[in-house]
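Asker: Sequence unavailable; structure follows:
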């Protein structure tokens, strides 16, 4: 692996490990480096912080988590020096790994030990969905010594029983050959050194023996770090950078296609129910050619997870929220299909309920896990509001007229009766326009009005915002109708009627002119 690529990815992993250059200070006003060599007046908070003694700063920095400590270390050289203090990182090592890794137990500083153990722990937890790590560990047997040494920290490793010499076991696990059981000895005449014996153990047995021999797991970690002191960790750092970049995509793909066949078919039906989708892209569901990013874009919540917007960017809590969401979808779908509604109404209730649930819980989902009960409680509220809107509309045609209104979304979000009254007024005014056009005295208007304008005045015509722009007669009439429907002011309906009459007169005059032209041409010939 190229060292340049590894170095670049390592910077992506945590750029705050880099020491700030001399003469550069952080400008708090625009979040950019100020290379002038002097601190600007806006950086006064940082100057007051640096006026504190190192002892006081250490007490402040003890309150930070590891990643906040790393970010603070990137502010200036002084904070970088203090944030690298061994006592700070030894404290984090004790909290996370149970040992401070000090007093010469390893050749690494506590900060370096924390970094290596944290990277390996994160990577191994993603083994089921991390194809790159799977290929590296298990595709090319025998394993490299480097990865075997890291695997000694894990109790459950998907490997068959291993055959190793007593010297290799002592070197890798640190277990003296006197502790090895004779019943695990394997006869192998191919061994050149008669003093070395071959033993066959399950991985879990060796792991438990190592803990028992060393005394506790933290000493096993110290043994591994000591063995790793001369190793280059470019591969580990590169894998961690890949994990940080693609962890949401990997875990989502594993969740989407990692179920049994029956569960996968059920999830596929729920995932695609009443969704407009590209059949060509969905036909390869579960195969290597499947466009997983496209599938994630079909739902707002999966799209948020794909982009790392759920649970403060925690991939495991985020995928749990996604699981709970589709569990609620399954219950909601069963409830809707059990009602004697038409297919169009079922589809609209389902879609509007899911959209409303996402709007209600979006802020909460961005910071924490949302369980099935919370989803279902929000769904019940949304369904009650949808039923109220359906009763207000009276029929499906009216319902389709109002579903794009701002007040429709506001009522679905807040449930305020003010928005419901506005929707009722909208439908009433829509009916008034249609009734005015159908009056007997306006018979001549209906006959003379251009078809494009007559269509806009019909009751079941939906007015879209994109049609409000332009300088055509249809755009002018659309704007007048839009203003009247949303405000109810008499001024706008009077202006609309006047404009319709003018258009009808203009159409009549145009027809007279065309008729006169035809007669004149006939008489001329």
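Answerer: That came through, no problem. On a predicted model such as this, the values are computed, not experimentally measured, just so you know. Numbering: from 1, shown residues only.

Asker: only C-alpha atoms for contact and neighbour calcs from this point on.
Answerer: Noted.

Asker: check contacts around residue 3.
Answerer: residue 234 (CA atoms under 8 Å, 6 or more residues apart in numbering).

Asker: Comparison target below:
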């Protein structure tokens, strides 16, 4: 009965909307939308924990952390161990020791994720380098040693510590350590081990890598991680800049010179800013802005914000640039054509692979495959333009980029039509019947009608005669409407007639002046 009543009530509301005024309907819809939005949010929070966990299971770790920061209810549910154990396994390759680990899966994941991110990019992280390398040849602080226990390959000198200190750090019994001692230092209590040797001993003693993780997490459960968190925050803010700077300037000497040459090849740049390449005062942000792909990486737009995968894509891109430069320099082309083919090819590669680069890693072979296709299309456009001036003009057309990206001949036909209309204006001007107009036109107007003249977009603004004629020509070239062509012809002839009248007036004035200046004869 209740269901029947609610159904009737809903039906009556629908009928009332049909008879209401338009203003009432709009107000009713606005109220319904606002109420439905709030109801949707309420429904999400009213779901049981089991259903919410099923929904949150689809999120990645970063999204899970973000949604947990929205309210207390979602923070509680998003901290569930079952959600974080799957991310722990996927990220670190070992199952989370739920039964024996004193830390929660969420806290353990966050700590390990921060450490691994910092250690993975140790080569460009000066803050962590200072922590690990400051005490060489002595080992770093025990807090950092405890994290290094998880790493098989550590770029540090051999461990020099007493067995009594090694035992709690690696969790290996002192008796086992003493049987493996190969070298003792001058101090009888201090022994020397390689980091990899201790890692293998720890795995062997604990029985698995999973149990080594458990040991380290239990040891760290009592530690203060403020410094680690602070370093990770700094790294999160600067990771793209650090990795890009390291990649750009820390190549071996021969590769460094080669990279600089390729990076600046046919690229307009400030010599004063490039002069400090690799130095402390170098403007790295400016260098990143010279290429669209490096600018994207600088802002974290490649590979879904993964700095390591993104820098690999950048490296593969410039490897393709190296191959492209070598191929172009091998052609018997002029300097301007080489530069233009290179620039347009890179533009086409970027436009075609932009979405792919923002999602995943793009290999060198993929870049080079696309570059060869783009280069062939650029050469077709160059042949269509017939000369460099027209080539520079048609690059402003939207069809130019569309043809580069798609290779559709329809867009090439649009470009050809643009140039054909430009040729049509030129041919009309050089008709025999228009010889008088050519001779009377000012140079600034005459040049606009030439086939080999580029009409700059800056010249389209203003009230001058040349600006008005430029606008008419531009409209005709882009639209192809005969009306604009007739307007161009009419304006040209009008200007020629105006100049003809001006010259006639000047001639008459000159003749009249000569008559007055001539000597009068005697009576």
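Answerer: Ah, there it is. Given the structure is predicted, the values throughout are model-derived calculations rather than measurements.

Asker: In the first structure, what residue corresponds to residue 60 of the second structure?
Answerer: Alignment of residue 60 of the second structure against the first structure is given by TM-score structural alignment, with residue 65 as its counterpart.

Asker: Per the alignment, residue 79 of the second structure pairs with which residue of the first structure?
Answerer: In the first structure, residue 79 of the second structure lands on residue 84 (TM-score structural alignment).

Asker: What distance do you get for that match to residue 58 of the first structure?
Answerer: 10 Å (CA to CA, to the nearest Å).

Asker: and if you look at residue 414 of the first structure?
Answerer: 47 Å.

Asker: Name the residue in those two with the higher neighbour count.
Answerer: Counted by other CA atoms under 10 Å, residue 414 of the first structure and residue 58 do not tie: residue 58 has more neighbours, with 17 against 13.

Asker: ok, back up a step: does the closest residue to the match of residue 79 of the second structure other than its chain neighbours sit in a helix or strand, and which one?
Answerer: With sequence-adjacent residues excluded and distances taken as CA to CA, 6 or more residues apart in numbering, residue 84 of the first structure is closest to residue 111, at 7.1 Å. Element membership for residue 111 of the first structure, per DSSP states H and E: helix 110-125.

Asker: so that helix aligns onto which residues of the second structure?
Answerer: Taking TM-score structural alignment, helix 110-125 of the first structure hits residues 105-120 over in the second structure.

Asker: Now tell me what touches the matching stretch from outside.
Answerer: Residues contacting stretch 105-120 of the second structure (CA under 8 Å, 6+ apart): 79-81, 84-85, 87-88, 96, 98, 125, 128, 147, 217, 228-229, 232, 235.

Asker: Give me the mean distance between that stretch and the first structure.
Answerer: Compared with the first structure after fitting, stretch 105-120 of the second structure has a mean deviation of 0.8 Å; criterion: mean CA distance after the TM-score superposition for the first structure.

Asker: What residues of that stretch count as buried?
Answerer: For stretch 105-120 of the second structure, burial by neighbour count (16 or more other CA atoms under 10 Å) applies to 105-106, 108-116, 118-119.

Asker: same question, stretch 184-194 of the second structure
Answerer: Burial within stretch 184-194 of the second structure, assessed by neighbour count using 16+ other CA under 10 Å, is assigned to 190-193.

Asker: Kindly reformat these as JSON lines containing distance to residue 26 of the second structure.
Answerer: Listed next are these as JSON lines, based on distance: CA to CA, whole Å:
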{"residue": "190", "distance to residue 26 of the second structure": "82"}
{"residue": "191", "distance to residue 26 of the second structure": "82"}
{"residue": "192", "distance to residue 26 of the second structure": "80"}
{"residue": "193", "distance to residue 26 of the second structure": "78"}
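
Asker: Looking at the residues you listed, which are in strands?
Answerer: 190-193 (DSSP state E).

Asker: Number of residues surrounding the aligned partner of residue 49 of the second structure in the first structure?
Answerer: Per TM-score structural alignment, the equivalent position to residue 49 of the second structure in the first structure is residue 54. Applying other CA under 10 Å, we find 14 residues neighbouring residue 54 of the first structure.

Asker: list the contacts for residue 54 of the first structure?
Answerer: Counting by CA under 8 Å, 6+ apart, the residues that residue 54 of the first structure touches are residue 82.

Asker: just to revisit the earlier point, now, which of the buried residues of stretch 184-194 of the second structure sits nearest residue 71 of the second structure?
Answerer: Of all these, the one sitting nearest residue 71 of the second structure is residue 193; the distance, using CA to CA, is 49.0 Å.

Asker: right, and the closest one touches residue 160 too?
Answerer: Yes: with contacts counted by CA atoms under 8 Å, residue 193 of the second structure reaches residue 160, the gap being 6.8 Å.
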